[in-house]
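One predicted model, sequence on top.
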Amino acid sequence: MTDEDWAGWHDAYDVPGSPLERRLQVVRKWIAAALDDGATRVVSLCAGQGRDLLPVLAAHPGRDRVRARLVELDERNVAAARRSAPPGVEVVGGDAALLGAYAGAVPADLVLVCGVFGNVSDADVRRTVGLLPQLCAPGATVVWTRNRREPDLVPRICGWFEDGGFERVEVEGDDGYGVGVHRYAGPPVALEAGERMFTFR
C-alpha cells in the first residue's frame, strides 16, 4: 500500500468529462452486459468504493441472483462500499492481491480488475493476468483498465491475456484511459490461496 489518498482518488469520478468519469461509464456498460448475459458470481479486485459495480447492480433486474465479493484495503473505501452494498454483496477489508481473499467466492462469472494495472509494475501486470484463470469460471468475463499514456502497455496486456487462454471481446478508450474486456476460454483452474498477484507501487 502507498501513501496515496485512495478515498480522495474517487473524487475525479464526479468531474464530468474527466478520464476517470469516462472510464467509469465504459466499465459500467460492460458490467451491465455481463449481468444481462447471466453472470451471477462477481469478484472485484481493489474495489474502492464499488462505484463501478454497485450502482449497476442496484438497477439490474437480476440483482437478487447475484453474489459478489469486493476486496479493498483502504478502510474509508470499505466503509463507503458497505454503505452502498445491497444484500448479496460482501465487502471485505483486506489485501486484494492475495488469491486467498477470494476463497469461497470463485470461480466467478465476472471479474473486475479496475484501477490496478496502472499502479503495479509491468511484471506484476503480467503475473496477475497469468493468475486470473484461478478466479474465473469457464466463459467468465474480465473487465480491466489501464491508462494509455506512453509507453502504452494496453496492446501488451491484451497479448498476455490472449496467451493465457482469454479471448478478446473489446478494448475501448482514448489517450486518457483504456478499458479491456476479455472472456476466459480455458478450463477450470484450482485456487492457490497462498499466491500474491501484485504489489502496489
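Nice, I can see it.

Could you use CA atoms for every contact and neighbour count after this?
Noted.

all strands for the chain, in order.
Along the chain, counting by DSSP state E, strands occupy 41-45, 67-72, 89-93, 108-113, 136-146, 166-173, 178-184.

Which strands and helices lie in contact with the longest one?
With contacts defined as 3 or more CA pairs under 8 Å, 6 or more residues apart in numbering; DSSP states H and E, the packing partners of strand 136-146 are helix 19-36, strand 108-113, strand 178-184.

Please convert the ones you listed to JSON lines, extending it with distance to Asn77 and mean neighbour count.
As requested, the helices and strands packed on strand 136-146 are exported to JSON lines (distance: least, CA to CA, whole Å; neighbours: other CA atoms under 10 Å):
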{"stretch": "helix 19-36", "distance to Asn77": "17", "mean neighbour count": "19"}
{"stretch": "strand 108-113", "distance to Asn77": "16", "mean neighbour count": "25"}
{"stretch": "strand 178-184", "distance to Asn77": "22", "mean neighbour count": "23"}
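
Turn these into a markdown table, including distance to Val142.
Shown next, in a markdown table, are those (distance: least, CA to CA, whole Å):
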| stretch | distance to Val142 |
| --- | --- |
| helix 19-36 | 9 |
| strand 108-113 | 5 |
| strand 178-184 | 5 |
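
for Glu21, what are its contacts?
Ala12, Tyr13, Asp14, Val15 (CA atoms under 8 Å, 6 or more residues apart in numbering).

Weed out the non-buried ones from those residues.
Neighbour counting with 16 or more other CA atoms under 10 Å marks Tyr13 as buried within these.

As TSV, the contacts of Glu21 with distance to Ala79 would be great.
Formatted as TSV, the contacts of Glu21 follow (distance: CA to CA, whole Å):
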residue	distance to Ala79
Ala12	19
Tyr13	18
Asp14	19
Val15	22
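
Put this next to the first one:
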Amino acid sequence: MSEWARWHEAYDIPGSALAVRLGIVIRRVAEALDARAPGPVRLVSMCAGQGRDVAGALDGHPRRGDVTGRLVELDAANAAVARDLLAGAALEVVEADAGDSGAYAGAVPADVVLVCGVFGNITDDDIRATIAALPELCAAGARVIWTRHRGAPDATAGIRRWFAEAGFREVAFDAPDDLEIGVGVHELVVPPRPYAGPRRLFSFVRRAPRG
C-alpha cells in the first residue's frame, strides 16, 4: 500500500481531523448539488484520492443521476478504491497528474470543483496560481470546495483573499475550534474564462501528505 493510500486510513477513525473534514466536505458537496438548476451537473475533483467525499455526497442524494464528470488521482491504489466506491455513478476516475491542467480537458467547464487535500501540499505561489486558473475550469456560478490545514503558518486567510481576487464570493468557511482543519466553499461570480489548454498548475512539494 502506498503512503498516499495509507493516509486515508485516518478517515476511518471517528473524531479524527480527517473524519471530521470528510463529513464537512460531503455536506458542502451535497449543498452544491442542491444549488444547481435542474438538469445535468458536471463535477471535477483534483487529487481525488479514494473519492470518499464524492461518493458520500452522492449516496442517497436525489440528484445522483444528474452528476457526471471526472475524478483525477495519480495513485493507482487510491484510484482503484474510488472506482469501486463510485461504481454505478456516471463519473470517470482517471490516473493522471492533477497538477497538469490537461487532465481536465473534456471534463470542463464543471459546476462543482473539488480541490481537497491539495493546498496543504503545494507552495503558496502554486496555490495562488491554481486559484487564478479555476475560472477556466468552472461553469457559470460553479462552486469550488477546497481544504487546507490551519497549522502554522496558517494560509487560509490568504487563500480566501485569492479566491476573491479571482472572481469568487465566499459561500462558507468551516474552521472547527478544536481542530486545525479548514474547508472553504467559493462560488464563481464573474464570467468563466475559456479553457486555455494544458499547462502546469502546481507540483506537490511534501513527501508526506497533508491536507
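That came in fine, so what should we check first? These numbers come from a predicted model, not from an experiment.

what's near enough to touch the aligned partner of Cys138 of structure 2 in structure 1?
Using TM-score structural alignment, the partner of Cys138 of structure 2 in structure 1 is Cys136. Applying CA under 8 Å, 6+ apart, we find Cys136 of structure 1 in contact with Val106, Pro107, Ala108, Asp109, Leu110, Val111, Tyr184, Pro188, Val189.

And Arg82 of structure 1, by the same measure?
Per CA under 8 Å, 6+ apart, neighbours of Arg82 of structure 1: Glu90, Val91.

rewinding a little: closest to Ile157 of structure 1 out of the helices and strands packed on strand 136-146 of structure 1?
Closest approach to Ile157 of structure 1 among these is made by strand 178-184 (9.0 Å; CA to CA).

show me the contacts for the residue nearest to Gly56 of structure 2 when sequence neighbours are not counted.
Residue nearest to Gly56 of structure 2 in three dimensions, not counting chain neighbours: Ile26, with 5.8 Å by CA to CA, 6 or more residues apart in numbering. Ile26 of structure 2 is in contact with Asp53, Val54, Gly56, Ala57, counting by CA under 8 Å, 6+ apart.

biggest separation within the contacts of Cys136 of structure 1, which pair?
Leu110 and Val189 (15.5 Å).

Dump the contacts of Cys136 of structure 1 to TSV, plus distance to Thr40 of structure 1.
Putting the contacts of Cys136 of structure 1 into TSV (distance: CA to CA, whole Å) gives the following:
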residue	distance to Thr40 of structure 1
Val106	11
Pro107	11
Ala108	8
Asp109	6
Leu110	8
Val111	11
Tyr184	16
Pro188	17
Val189	19
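
what do we get in structure 2 for Val92 of structure 1?
Using TM-score structural alignment, Val92 of structure 1 sits opposite Val94 in structure 2.

What sits closest to its match if chain neighbours are left out?
Closest to Val94 of structure 2 by CA to CA, 6+ apart is Val72, at 5.2 Å.

doesn't Ala98 make contact with the one you found?
Yes - using CA atoms under 8 Å, Val72 of structure 2 makes contact with Ala98 at a distance of 5.8 Å.

Look up the residues that both of those two are in contact with.
Met46, Cys47.

returning to that earlier point: list just the nearest of the contacts of Glu21 of structure 1 to Phe166 of structure 1.
Using CA to CA, Tyr13 is the member of those that lies nearest Phe166 of structure 1, at 29.2 Å.

Looking at structure 2, name the residue matched to the closest one.
Using TM-score structural alignment, Tyr13 of structure 1 lines up with Tyr11 in structure 2.

Report the separation between its match and Ala89 of structure 2.
Separation of Tyr11 of structure 2 from Ala89 of structure 2 (CA to CA, to the nearest Å): 22 Å.

related to what we said a few turns ago, which of the contacts of Glu21 of structure 1 are conserved in structure 2?
Conservation of the contacts of Glu21 of structure 1 in structure 2, assessed by both residues aligned by TM-score structural alignment, their matches' CA atoms under 8 Å: retained contacts are Ala12, Tyr13, Asp14, Val15.

now for the residue nearest to Gly56 of structure 2: what does it line up with in structure 1?
Aligned counterpart of Ile26 of structure 2 in structure 1: Arg28 (TM-score structural alignment).

next one: Val185 of structure 2
Aligned partner of Val185 of structure 2 by TM-score structural alignment: Val181.

and what of Ala157 of structure 2?
Using TM-score structural alignment, the partner of Ala157 of structure 2 in structure 1 is Pro155.

Give me the neighbour count for that match.
11 (other CA atoms under 10 Å).

ditto for the one 4 residues further on
Neighbourhood size, Gly159 of structure 1 [other CA under 10 Å]: 14.

follow-up on the earlier one: could I get the strands of structure 1 in CSV, plus columns for distance to Gly194 of structure 1?
CSV is the format used below for the strands of structure 1 (distance: least, CA to CA, whole Å):
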stretch, distance to Gly194 of structure 1
strand 41-45, 16
strand 67-72, 16
strand 89-93, 17
strand 108-113, 19
strand 136-146, 17
strand 166-173, 23
strand 178-184, 22
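
Pull the contacting residues for Leu45 of structure 1.
Leu70, Val71, Glu72, Ala96, Ala97, Val111, Leu112, Val113, Cys114, Val116.

ok, 10 Å please
69-73, 95-98, 101-102, 111-116, 144 (CA atoms under 10 Å, 6 or more residues apart in numbering).
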